[in-house]
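Q: what would the 3D arrangement of this be:
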Amino acid sequence: MTTLYRLLTEDDTAAFCHKISDALAKGWALHGSPTMSFDAARGVMRCGQAMTKDVAVDYTPDLKLGAQ
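A: All right, here's what the predicted structure looks like:
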């Protein structure tokens, strides 16, 4: 069993919530608290959420995390 880790990021819009909801529906779990940061170059707030998922595959660097 391998535990995979992803950090999902997006501007602070509904798109971020949909991205997290989609990952949860595919079996990913929230890992820690979400984070927010102001992107001064673009003038927008950015959100991030760490996610984990246990899978029955061996980890390799070319593994497509979003496809798991």
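
Q: switch to C-alpha atoms for all contacts and neighbour counts from now on
A: OK.

Q: on the three-state scheme, Ala23 is what?
A: Assigned by DSSP: H, G, I helix; E, B strand; the rest coil, the conformation of Ala23 is helix.

Q: now show me the structure for the sequence below, then we'll compare the two:
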Amino acid sequence: MKAYRLLTEDDTSAFCHKVSEALSKGWDLYGDPSYAFDAATQKMRCAQAVVKEVVGVEYTPEVKLGRL
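A: Okay, the predicted model is just below:
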């Protein structure tokens, strides 16, 4: 199966660490990162899509994508 995740976080080093962790676990970047202002928190938010090909796993909604 091909898994997809959208990683989001405030625009801090925590976002970079989240993406770096996913890359170290075999996920690949998918598209460009996005940035948007969150008016509720008065902070910039970041988003990055990642994908991963997972052999031997069939997709169901119960799959814990963060554990792949």
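
Q: can you give me the helices for the first structure?
A: Read by DSSP state H, the first structure holds these helices, from start to end of the chain: 14-25.

Q: could I get the full set of strands for it?
A: 2-11, 29-30, 35-39, 44-55 (DSSP state E).

Q: turn those into TSV, including distance to Ala23 of the first structure and mean neighbour count.
A: Putting the strands of the first structure into TSV (distance: least, C-alpha to C-alpha, whole Å; neighbours: other C-alpha atoms under 10 Å) gives the following:
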stretch	distance to Ala23 of the first structure	mean neighbour count
strand 2-11	9	15
strand 29-30	8	16
strand 35-39	17	12
strand 44-55	8	17
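
Q: let me know which of those strands is the nearest to Pro61 of the first structure.
A: In terms of C-alpha to C-alpha, the element of the strands of the first structure nearest to Pro61 of the first structure is strand 2-11, at 11.1 Å.

Q: pretty sure Asp11 of the first structure sits against Val44.
A: Yes - with contact taken as C-alpha atoms under 8 Å, Asp11 of the first structure and Val44 are classed as touching, separated by 6.8 Å.
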